[in-house]
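Novice: Got a sequence here, can you build the structure:
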Amino acid sequence: MLNQIRSKRLKIFVKLRTKNKVIKIKIAILANGVWDLEWGKQALKEVDFLICADGGANYAALSSRIPDLVIGDLDSILPENLSQCEKSGCLIERYPCEKDETDLELALLRAEERARMLGERDIWLYGATGKRIDHFLGNVALMLDYAQKGYRIR
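Specialist: The predicted model follows:
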């Protein structure tokens, strides 16, 4: 039921945009990097469509925010947070652990789809730095890839 509501909400946004009414839709990804809880609670209040890359859903739960989509191999999300997301009608896309893309890459692909559908060029990325230098550098490379596609990764 909630998925139908979210889907209808996105269709309404698209209809409004097609009638030359500009409405900014904030699409954000929450990754499993460093997360400042106090700041993050405020930041997530401004997000219209939240995608959590696997363990980013743990930070969403701490911030009292139900994501619209959780995506990845789901090896980092706590079972109780996954259960809460499922009960709340959050879309869940589970992938095998052995895959070619990182969880963040999968999240960016979905964010790009939503942004394209809504005519947005901004994608907000939270929690993409801080824990491991190899992940940090990979995430910076991803941001550059999307910048070359014309998106503003913030």
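Novice: contacts, neighbours, all on C-alpha from now
Specialist: OK.
Novice: Please, where are all the strands along this protein?
Specialist: 27-30, 49-53, 69-72, 91-94, 122-126, 152-153 (DSSP state E).
Novice: Let's have those in CSV, adding distance to Asp145 and mean neighbour count.
Specialist: Formatted as CSV, the strands of the chain follow (distance: least, C-alpha to C-alpha, whole Å; neighbours: other C-alpha atoms under 10 Å):
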stretch, distance to Asp145, mean neighbour count
strand 27-30, 16, 26
strand 49-53, 18, 27
strand 69-72, 20, 25
strand 91-94, 23, 16
strand 122-126, 13, 20
strand 152-153, 10, 16
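Novice: Would you mind putting those into CSV with distance to Arg9 alongside?
Specialist: Listed next are the strands of the chain as CSV, based on distance: least, C-alpha to C-alpha, whole Å:
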stretch, distance to Arg9
strand 27-30, 14
strand 49-53, 10
strand 69-72, 14
strand 91-94, 14
strand 122-126, 19
strand 152-153, 24
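Novice: and of those, who's closest to Leu2?
Specialist: Minimum separation from Leu2 across the strands of the chain (C-alpha to C-alpha) falls at strand 91-94, 9.3 Å.
Novice: related to what we said a few turns ago, which stretch among the strands of the chain comes nearest Ser63?
Specialist: Closest among the strands of the chain, using C-alpha to C-alpha: strand 27-30, at 11.3 Å.
Novice: Return the list of helices and strands in contact with the closest one.
Specialist: strand 49-53, helix 56-62, helix 103-118, strand 122-126 (3 or more C-alpha pairs under 8 Å, 6 or more residues apart in numbering; DSSP states H and E).
Novice: If we use 6 Å, what do you get?
Specialist: strand 49-53, strand 122-126 (3 or more C-alpha pairs under 6 Å, 6 or more residues apart in numbering; DSSP states H and E).
Novice: which residues does the nearest residue to Leu74 once chain neighbours are set aside contact?
Specialist: The shortest distance from Leu74 to any non-neighbouring residue, by C-alpha to C-alpha, 6 or more residues apart in numbering, is to Asp54 (5.1 Å). Residues counted as contacts of Asp54 (C-alpha atoms under 6 Å, 6 or more residues apart in numbering) are Ile71, Gly72, Leu74, Ser76, Ile77.
Novice: Now the second one, please; I'll put the structures next to each other:
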Amino acid sequence: MKRVNILLGGPESEYPTELSKSIKAIPGPWVGADRGSLHLMANGIIPDIAIGDFDSIDKKEQKLVQDNVPIFKKFPPEKDDTDSELCLLAARQKFNAQEYYVYGATGGRIDHFLVNLFLPFDPRFQDFYDKLYYKSARNTIRFFKPGRYSVFHENGMEYVAFVNLGPVTHLNILDAKYKLNDFSAGHPVSWASNEFVKDTVDFSFESGIVAVIQSRDKK
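Specialist: Below you'll find the model as predicted:
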């Protein structure tokens, strides 16, 4: 399967406009986390999987989800994994997709966002973290394994940042507004507020994990 979508229970104010204006046009099946499942159902989409501890919805709402969603998995609040981790692992097991679009991963609580940002270091995600795509109203995040890549300028985004999440060797940003030549370090660095000068930016690195963030300011 090419694409699966995951809607987390983050603030709806952080959802991109496509979730309110054209959600049914988004290709692929859906997985809902907690209140995310209710949002999908309210917009005419029955997720294939609803998962989480469901502590953010009442019993009536929970029964509505349980009665309508084919796979309903409830976990106790006292658990080791966040709802986003549970959703991704369940989606991986059921769909084994080429792309995992995750909505609601970057807003709300900072501790939850950091869990999502550091997922590539969890051994359970090492074989597919480079297939994750976090998308919110003003930010997108992709993760990259060592290699050379071209990143396309996403519509409406103003800035591009390259963040080595841990140690990195021989990081090069080749044709952005601000170039970087053969950078290596043993600690994370956010190369923020770079800009496209054409439709793509090429970059490369030899070891480590790099997150590429495209963003725009709040109007």
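Novice: Aligned against the second structure, show me the partner of Glu113 of the first structure.
Specialist: For Glu113 of the first structure, the aligned position in the second structure is Gln93, judged by TM-score structural alignment.
Novice: Tell me which of the strands of the first structure sits nearest to Gly40 of the first structure.
Specialist: Taking the strands of the first structure one by one with C-alpha to C-alpha, strand 122-126 is closest: 8.5 Å.
Novice: Against the second structure, what's the mean shift for that closest one, could you check?
Specialist: After superposition onto the second structure, strand 122-126 of the first structure sits on average 0.8 Å from its aligned residues (mean C-alpha distance after the TM-score superposition for the first structure).
Novice: residues in contact with that strand?
Specialist: With C-alpha under 6 Å, 6+ apart, strand 122-126 of the first structure has contacts from Ile27, Ala28, Ile29, Leu30, Tyr151, Arg152, Ile153, Arg154.
Novice: Taking these, tell me the two that lie furthest apart.
Specialist: Among the contacts of strand 122-126 of the first structure, Leu30 and Tyr151 lie farthest apart (C-alpha to C-alpha), at 17.0 Å.
Novice: The residue nearest to Leu74 of the first structure -> the second structure?
Specialist: Match for Asp54 of the first structure (TM-score structural alignment): Asp34.
Novice: measure that match to Ile110 of the second structure for me?
Specialist: 18 Å (C-alpha to C-alpha, to the nearest Å).
Novice: And for Leu88 of the second structure?
Specialist: Leu88 of the second structure sits at a distance of 19 Å from Ile110 of the second structure (criterion: C-alpha to C-alpha).
Novice: Aligned to Leu64 of the second structure, what sits in the first structure?
Specialist: In the first structure, Leu64 of the second structure lands on Gln84 (TM-score structural alignment).
Novice: Please give the number of neighbouring residues around the aligned residue in the second structure for Lys99 of the first structure.
Specialist: Using TM-score structural alignment, the equivalent of Lys99 of the first structure in the second structure is Lys79. Residues near Lys79 of the second structure, counting by other C-alpha atoms under 10 Å, number 10.
Novice: For the residue nearest the centre of the first structure, give its distance to Lys15 of the first structure.
Specialist: A centroid search over the first structure (C-alpha atoms, centre = their mean) returns Ile51, at 2.1 Å, as the residue closest to the centre. Going from Ile51 of the first structure to Lys15 of the first structure by C-alpha to C-alpha gives 22 Å.
Novice: contacting residues around stretch 120-133 of the second structure?
Specialist: So stretch 120-133 of the second structure is contacted by Glu99, Tyr100, Tyr101, Val102, Ile141, Arg142, Phe143, Phe144 (C-alpha under 6 Å, 6+ apart).
Novice: can you tell me which residues contact the residue of the second structure positioned farthest from its centre?
Specialist: Going by C-alpha atoms, centre = their mean, the residue of the second structure most distant from its centre is Lys60, 29.3 Å out. If a contact means C-alpha under 6 Å, 6+ apart, then Lys60 of the second structure has no contacts.
Novice: and with 10 Å instead?
Specialist: The contact partners of Lys60 of the second structure, taken as C-alpha atoms under 10 Å, 6 or more residues apart in numbering, are Gln66.
Novice: swap in Arg92 of the second structure?
Specialist: Per C-alpha under 10 Å, 6+ apart, neighbours of Arg92 of the second structure: Val4, Leu86, Gln98, Glu99, Tyr100, Phe125, Phe128.
Novice: which ones are touching the nearest residue to the third one once chain neighbours are set aside?
Specialist: Translated: Gln98 of the second structure. Spatial nearest neighbour of Gln98 of the second structure, chain neighbours left out: Lys2 (4.7 Å); criterion: C-alpha to C-alpha, 6+ apart. Contact analysis of Lys2 of the second structure by C-alpha under 10 Å, 6+ apart lists Pro27, Gly28, Phe95, Asn96, Ala97, Gln98, Glu99, Tyr100.
Novice: Same question for Ile46 of the second structure.
Specialist: Ile46 of the second structure neighbours (C-alpha under 10 Å, 6+ apart): Pro29, Trp30, Val31, Gly32, Ser37, Leu38, His39, Leu40, Val65, Asn68, Val69, Pro70.
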